[in-house]
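1. got a predicted model here, sequence first, then my questions.
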Amino acid sequence: MSEVKLSASLRTEFGKGAARRVRRDHRVPGVLYGHGTDPVHLTLPGHELLLALRTPNVLLSLDIDGKNELAIPKAVQRDPLKGFLEHVDLLLVKRGEKVTVEIPVTAEGELAPGGYLLEHVLNALPVEAEATHIPEGVTVSVAGLEAGASILAKDIALPSGVTLAVDEDAVVLQVLAAQAEEPAAETEGEGEAAAEA
């Protein structure tokens, strides 16, 4: 997993007006916390942060007024209509430290013929990994699976050094039989025929 270097600056003004001014300058307000330290209020470069956050659980190397800190995103607030970043919460981490994160689960392969549906019970898998070696995600093969089949957390191969942070019998993916709907016209016709009799 690669580190993304960002230059952050300390934020001294707070409130909605101050946050709007920060965003007008194409920067994003944020807070850095963890390890029992006081929260540090920051502003981060908007475009660079947006690109970095395209990678799930990205490791950020922050240069805060000459001091270097490692952090991972914990919560990201976006504008619901325009999608731009409004605020970011960052968790302070240290090299070698284990952290609990959720990694995306991707299914690959074709289900058995028969119109089955694949349900993602867990879209993301909670795992514990070293902060500097968080996997970007896991891929699971669903080739040939039929209705009733399910993939449990313990069935997913994880990279070395990564462990599950969820019950190993938790269902991650399951295959469902597609349910055919009865045509509405037939049901109405049957009701009329019964009424006439």
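-> Nice, I can see it.
2. please make it C-alpha for all contacts and neighbour counts, starting now.
-> Will do.
3. can you give me the strands for this protein?
-> Counting by DSSP state E, one finds strands in the chain at the ranges 3-10, 27-34, 37-45, 59-64, 67-78, 85-93, 98-108, 116-120, 124-130, 138-141, 150-152, 163-164, 171-177.
4. so which other helices or strands are in contact with the longest one?
-> Read it as strand 67-78. With contacts defined as 3 or more CA pairs under 8 Å, 6 or more residues apart in numbering; DSSP states H and E, strand 67-78 has these neighbours: strand 59-64, strand 85-93.
5. just put those in a markdown table and tack on mean neighbour count and distance to Pro39.
-> Shown next, in a markdown table, are the helices and strands packed on strand 67-78 (neighbours: other CA atoms under 10 Å; distance: least, CA to CA, whole Å):
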| stretch | mean neighbour count | distance to Pro39 |
| --- | --- | --- |
| strand 59-64 | 20 | 13 |
| strand 85-93 | 20 | 10 |
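6. format these as TSV; extra columns: distance to Phe14.
-> Converted to TSV, the helices and strands packed on strand 67-78 look like this (distance: least, CA to CA, whole Å):
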stretch	distance to Phe14
strand 59-64	18
strand 85-93	12
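7. relative to Glu146, which of those is closest?
-> Nearest to Glu146 among the helices and strands packed on strand 67-78 is strand 59-64 (38.3 Å), distances taken as CA to CA.
8. which residues touch the longest helix belonging to the chain?
-> The residue-count maximum for a helix in the chain (DSSP state H) belongs to helix 184-196. By CA atoms under 8 Å, 6 or more residues apart in numbering, no surrounding residue is in contact with helix 184-196.
9. same check, this time on stretch 150-169
-> With CA under 8 Å, 6+ apart, stretch 150-169 has contacts from 100, 125-130, 134-135, 138, 140, 170-175.
10. one more to weigh against that first structure:
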Amino acid sequence: MSQYVLNAEVRETLGTGASRRLRREEKVPAILYGAGKDAVSLTLEHNKVIQMQEDEGFYTHILTLNIGGESVEAILKDIQRHPYKPKVTHLDFQRVDASQKLHTKVPVHFLNEEAATKGGNTVAHHVTEIEITCLPAQLPEFVEVDVAAIEVGATVHLSDITLPAGVVSVELAKGADHDQAVVTVNAPKGGAAEETAEEAAE
């Protein structure tokens, strides 16, 4: 069973008014769909959701929803928040079928940035997550990129990243022209070449 477990109740009363009442009762409306089954409207405890959503793994792990005594595996597909209050207003979950590939996003963890920025270099993140497809058992929690291994002035693209076995980049699957830039290490502004040019101008 997943380390992320949420107790949920089937929600019989639907509509905007009903959802507002639930939120006043410190509950969160949600929906569960996918795997060829009918969508089910749910209610979850807001405090539990708030606690879990602070953990990055909540967005990438397979979750367990306990619904009326039945355990259902799912992934979080969407989370809606109040524009200024620390409240979650709605959740979308997709059922997980062990035999069907998932289409989701995983975060990129940039390692050793401190080492890469020595000497005044800067690191530019072009993406913070990668869209992937894979079977549920192959779902990675995140993808790592060692920034210290990147030469100054170079850019790492999707094609430069080794994904875990069975994991496919959605963008790369579209063709070579979708090889997105992921991260660039830039030389300091006002480098040696610029200083030489300034001296010549003087």
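-> Sure, I can see it. Quick caveat: nothing in here was measured; it's all calculated off a predicted structure.
11. what value does the TM-score take for this pair?
-> TM-score of the superposed chains, computed with TM-score structural alignment, normalised by the length of structure 1, equals 0.79; 180 aligned residues with a CA RMSD of 2.3 Å.
12. ok, back up a step: if any of the contacts of stretch 150-169 of structure 1 are buried, put those into a PyMOL selection.
-> This is the PyMOL syntax for the buried subset of those, where burial follows 16 or more other CA atoms under 10 Å:
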select buried, resi 100+125+126+127+128+129+130+134+135+138+140+171+172+173+174+175
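13. stretch 29-41 of structure 1: end-to-end distance?
-> Stretch 29-41 of structure 1 has an end-to-end distance of 8 Å (criterion: CA to CA, to the nearest Å).
14. what is the neighbour count of Ile103 of structure 1?
-> When counting by other CA atoms under 10 Å, one arrives at 19 neighbours for Ile103 of structure 1.
15. that one matches what in structure 2?
-> Ile103 of structure 1 maps onto Val106 in structure 2, with residues paired by TM-score structural alignment.
16. Asn123 of structure 1 matches what in structure 2?
-> Using TM-score structural alignment, Asn123 of structure 1 pairs with Thr128 in structure 2.
17. how about that match: what's its closest non-neighbour residue?
-> Val108 (5.3 Å; CA to CA, 6 or more residues apart in numbering).
18. so that neighbour touches His126, yeah?
-> No - applying CA atoms under 8 Å as the test, Val108 of structure 2 and His126 come out as separate, 10.6 Å apart.
19. which residues are in contact with the residue nearest to Thr128 of structure 2?
-> So Val108 of structure 2 contacts 127-130, 142-145 (CA under 8 Å, 6+ apart).
20. out of the residues you listed, which is nearest to Asn121 of structure 2?
-> Nearest to Asn121 of structure 2 among the contacts of Val108 of structure 2, with distances taken as CA to CA, is Val145, at 17.0 Å.
21. which residue in structure 1 lines up with the closest one?
-> So, by TM-score structural alignment, Val145 of structure 2 is matched to Val140.
22. the nearest residue to that match once chain neighbours are set aside: neighbouring residues, count only.
-> Nearest non-adjacent residue to Val140 of structure 1, counting by CA to CA, 6+ apart: Ala107, 4.9 Å away. Neighbours of Ala107 of structure 1 under the rule other CA under 10 Å: 14.
23. next one: the one 5 residues further on
-> Around Ala112 of structure 1 sit 14 other residues, with neighbours defined as other CA under 10 Å.
24. which residue lines up with Glu171 of structure 2 in structure 1?
-> The equivalent of Glu171 of structure 2 in structure 1 is Val166 (alignment by TM-score structural alignment).
25. nope, Ser41 of structure 2 is what I was after
-> Checking with TM-score structural alignment, Ser41 of structure 2 has His41 as its match.
26. that match reaches Leu10, doesn't it?
-> Yes - when contacts are counted by CA under 8 Å, His41 of structure 1 is listed as touching Leu10 (6.0 Å).
27. who has more neighbours, the two?
-> With neighbours defined as other CA under 10 Å, His41 of structure 1 and Leu10 compare such that His41 has more, 18 against 15.
28. now the residue nearest to that one when sequence neighbours are not counted: how far from Leu53 of structure 1?
-> Excluding its sequence neighbours, the residue lying closest to His41 of structure 1 (CA to CA, 6+ apart) is Val31, at 4.5 Å. The gap separating Val31 of structure 1 from Leu53 of structure 1 is 15 Å, by CA to CA.
29. do the same with Ser2 of structure 1
-> The separation that Ser2 of structure 1 has from Leu53 of structure 1, given CA to CA, amounts to 12 Å.
30. who has more neighbours, the two?
-> Set side by side, Ser2 of structure 1 and Leu53 show more neighbours around Leu53, with 16 against 12, by other CA under 10 Å.
31. residues near the residue mapped onto Arg24 of structure 2 from structure 1, how many?
-> Correspondence of Arg24 of structure 2 to structure 1, assessed by TM-score structural alignment: Arg24. Residues within reach of Arg24 of structure 1, counting by other CA under 10 Å, total 10.
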